[in-house]
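Q: have a look at this fold, sequence not included:
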């Protein structure tokens, strides 16, 4: 059973067994960022897989709302652009404020409704329900405002992240018609349950100041590129680096270092002047400045879309 049998009795319940066995729910203290959905970043030989978390300005509000949800149940939703750092911020908030709890990430949208049929746990033992990429659960037989209300009344803290494009499509009066039809307007009602917290893509001066003091050189390097948001730069690092070092071909154009030395381990160059573009349509290897600029600007745009 979900809780002690001598208290709640041995009542057979339908559904996947993991919902009734808290031993199969991961303790928050053992929860890994990759299991939560946090983007990986490029690594150095002498550094950890992820850089230390740099506090964001909205952390104060996020963690205050999370504490309220832990005390009496609630819904906390963090909205931001892809690779803006929303999942990492929510993960760090849960790991700090709910270190003595367990985390339950539903394996299917329909499992959320099954949770409402389980005996209510003591509030101090209720697991954190983790819904990264909330739009995945806003489907028929998935999360709706009625199920969310029952979970909150059962004292479950529900923590979700949502990308800004899905949020705008669900809440805008003239959102994408097909998207709204597929989700049966349930998303707009769920988001109306509690005001979401917005995470800006661009870092504030105070956030950048904290990042510049980081002990991790990846974070310090990211602050040098004013045009690239820090979290997005870190998240896009692996994809960009893999393509840069392998000379990945795209649309008949390949970018390669000017020199013949081994691939550099420094951040990807920020100027088209530092790359050479070889056209597959010519045998002379001539360089076109227009092709260089086109090939270079395609890279970060394409990489961001894959994250």
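A: Perfect, thanks for sending it. This structure is a prediction, so every number in the text was calculated from the model and none was measured.
Q: for the rest of this, base every contact and every neighbour count on C-alpha atoms.
A: Will do.
Q: which residues of the stretch 1-150 of the chain fall in helices?
A: Secondary structure of the stretch 1-150 of the chain (DSSP state H, counting those that start in this stretch): helices at 5-8, 33-36, 59-72, 86-97, 111-115, 145-153.
Q: residues in contact with the first one?
A: Around helix 5-8, the neighbours that count as contacts under C-alpha atoms under 8 Å, 6 or more residues apart in numbering are residue 119.
Q: next: the fourth one.
A: Contacts to helix 86-97, defined as C-alpha under 8 Å, 6+ apart, come from residues 28-29, 33, 36-38, 53, 55-56, 59, 62-63, 66-67, 78-80, 132, 159, 161, 199.
Q: second structure follows, compare the two:
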């Protein structure tokens, strides 16, 4: 047995070595489990609820622990033996060598299960301890430049988490399903990730993938590929239930949840509110495209996730030592998760935006630093952005380039408001409607107001020189014509702070071209040029 490190005996070898190591340590299974639960691997969570009974199943070869858990248990036992004075010469070869244990585990993991001793090699899924949150589409958090911080900030439990965890705790006895419903970046996927960490070690997690997620899920539900104690990870459930295979998947899921032979399983999903409404809508006629989906999405399986943190939840977030949560608490107005996920997305969208959209954002920041705003007219943004484009880009501009650029910069990202919110005549600043909704609403907005996260923690690039210095900033300021910066929609004249406006604007004070009014066609009016000391 000792020499069998591959083939069908690899699992038996691992189980035998583990039994030998545990016996040599002098620890009971329960005491060994307690020591494992007390030790935290560097940068990772302790696998939840390791028990003596679970260690017994590994010794008997009924299950193979995950690599992380196996090496943690081995390390605990080896350290205990070394503290008692054990040496490599006093035990079997390799028993106190972690490299040997890693090789034994890899050989066992690569060996298919036989005689039904373990279902973990015959069915889909991976041990929960071997999964990573970002690989399961948990949004990365904002980067504040502190390399000491972990990938994700500390989790702040909220009201919906309590009900979710009660459901997860009951999954060991019968199959269950929970769908978290909320708008973009409200923390739905992170809540599911935190909840499954409390499942026993022998649970698997499966996220369908190939050939397509819907097809993989349907195949798994209609075959024996999904074994007991498996979490079905169905983030963005609309892609499974709203497509061509949606009704078949919904019917198969309902049947699967009631199959006591194949359970227990835990089905976890997320949905946006608008998608839940579409899937649960009762048709007025005979055609019912989402009948099975509506039956699956029973209200008892739906857990709503609020957009805003409650006062108590926000206080607990601010009380953590993580600077990302502190920043989100101060800047988000209670939309903490949207800030954490949305600001990095805003920055990334800037990096991937067309040159014209980047020019609009760069010009807007320069103009704001000269003391204008906060509301800026589209005509001003157009003129300033044009000056920042190179000759090649200018020669390829289409007539609608500024409309497309402004539309790009006024698109929300992961629940965070856009950098620029359009001001439609007669309305307040809106949450960045889509192009189609703007056409339906009437004329295109002439004015734009910066969003709340427009300059938060790297969401937009920051100029590296002060106002009034540097060719880029002088070029932008001197390109702007006074008729483009006269009045806001409210009628208030835009002015600059004393000493902030460049002299080239004063030289253009005699321009009498029409200004932008509150709506409709431009109307002639006497232009007031921003001067030092004018109201802002």
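A: Yep, that arrived. This is a predicted model, so every value here is computed, not measured.
Q: quick TM-score on the pair, please.
A: After superposition, the two chains reach a TM-score of 0.72 (TM-score structural alignment, normalised by the length of the first structure), with 272 aligned residues with a C-alpha RMSD of 4.1 Å.
Q: buried ones among the contacts of helix 86-97 of the first structure?
A: Among these, those buried by neighbour count (16 or more other C-alpha atoms under 10 Å) are 28, 33, 36, 38, 55-56, 59, 62-63, 66-67, 78-80, 132, 159, 161, 199.
Q: report the central residue of the first structure.
A: Centroid-nearest residue in the first structure: residue 87, 3.3 Å away (criterion: C-alpha atoms, centre = their mean).
Q: corresponding residue for that one in the second structure?
A: For residue 87 of the first structure, the aligned position in the second structure is residue 189, judged by TM-score structural alignment.
Q: for residue 300 of the first structure, see how far away whatever residue of the first structure lines up with residue 318 of the second structure is.
A: For residue 318 of the second structure, the aligned position in the first structure is occupied by residue 212, per TM-score structural alignment. Going from residue 212 of the first structure to residue 300 of the first structure by C-alpha to C-alpha, to the nearest Å gives 23 Å.
Q: residue 143 of the first structure now?
A: From residue 143 of the first structure to residue 300 of the first structure the distance is 34 Å (C-alpha to C-alpha).
Q: more neighbours: those two, which one.
A: Looking at residue 143 of the first structure and residue 300 with other C-alpha atoms under 10 Å, you find the greater number of neighbours at residue 143, namely 22 against 16.
Q: number of residues surrounding the residue nearest to that one when sequence neighbours are not counted?
A: With C-alpha to C-alpha, 6 or more residues apart in numbering as the criterion, residue 143 of the first structure has its nearest non-adjacent residue at 5.6 Å, and that residue is residue 137. Counted with other C-alpha under 10 Å, residues neighbouring residue 137 of the first structure total 21.
Q: what's the match for residue 137 of the first structure in the second structure?
A: Alignment note: residue 137 of the first structure maps to residue 240 in the second structure; criterion TM-score structural alignment.
Q: how close does its match sit to residue 253 of the second structure?
A: 11 Å.
Q: repeat for residue 448 of the second structure
A: Taking C-alpha to C-alpha, one finds residue 448 of the second structure at 47 Å from residue 253 of the second structure.
Q: pick out whichever of these two has more residues nearby.
A: residue 448 (24 against 21).
Q: wait, a strand at that one?
A: Yes: per DSSP: H, G, I helix; E, B strand; the rest coil, residue 448 of the second structure lies within a strand segment.
Q: about what we covered before: dump the residue contacts of the residue nearest to residue 143 of the first structure.
A: Taking C-alpha under 8 Å, 6+ apart as the criterion, residue 137 of the first structure is in contact with 108, 109, 131, 143.
Q: after alignment, which residue of the second structure pairs with the second one?
A: Think residue 109 of the first structure. Using TM-score structural alignment, residue 109 of the first structure pairs with residue 214 in the second structure.
Q: hang on, isn't its match packed against residue 239?
A: Yes: using C-alpha atoms under 8 Å, residue 214 of the second structure makes contact with residue 239 at a distance of 7.2 Å.
Q: please say which of the two ends up with more neighbours.
A: Using other C-alpha under 10 Å as the criterion, residue 214 of the second structure and residue 239 rank with residue 214 on top: 24 against 16.
Q: contacts only, for that one.
A: Contacts for residue 214 of the second structure (C-alpha under 8 Å, 6+ apart) come out as 208, 239, 240, 245, 246, 249.
Q: how close does the fourth one sit to residue 239 of the second structure?
A: Just to be clear, that refers to residue 245 of the second structure. On the measure of C-alpha to C-alpha, residue 245 of the second structure and residue 239 of the second structure end up 9 Å apart.
Q: the strands in the first structure, which residues?
A: Along the first structure, counting by DSSP state E, strands occupy 26-27, 74-80, 102-104, 128-131, 157-163, 197-199, 249-250, 253-257, 275-279.
Q: the fifth one vs the second structure, average distance?
A: To tie it back to what came earlier, the one meant is strand 157-163 of the first structure. On superposition with the second structure, the mean distance recorded for strand 157-163 of the first structure (mean C-alpha distance after the TM-score superposition for the first structure) is 1.2 Å.
Q: could you tell me where that strand falls in the second structure?
A: Using TM-score structural alignment, strand 157-163 of the first structure pairs with 266-272 in the second structure.
Q: who touches the matching stretch?
A: Stretch 266-272 of the second structure has contacts (C-alpha under 8 Å, 6+ apart) with 168, 171, 175-184, 188-189, 192, 229-238.
Q: try it again with 6 Å
A: Here stretch 266-272 of the second structure makes contact (C-alpha atoms under 6 Å, 6 or more residues apart in numbering) with 175-183, 231-237.
Q: touching, residue 102 of the first structure and residue 28? I think so.
A: Yes: with contact defined as C-alpha atoms under 6 Å, residue 102 of the first structure reaches residue 28; the gap is 5.1 Å.
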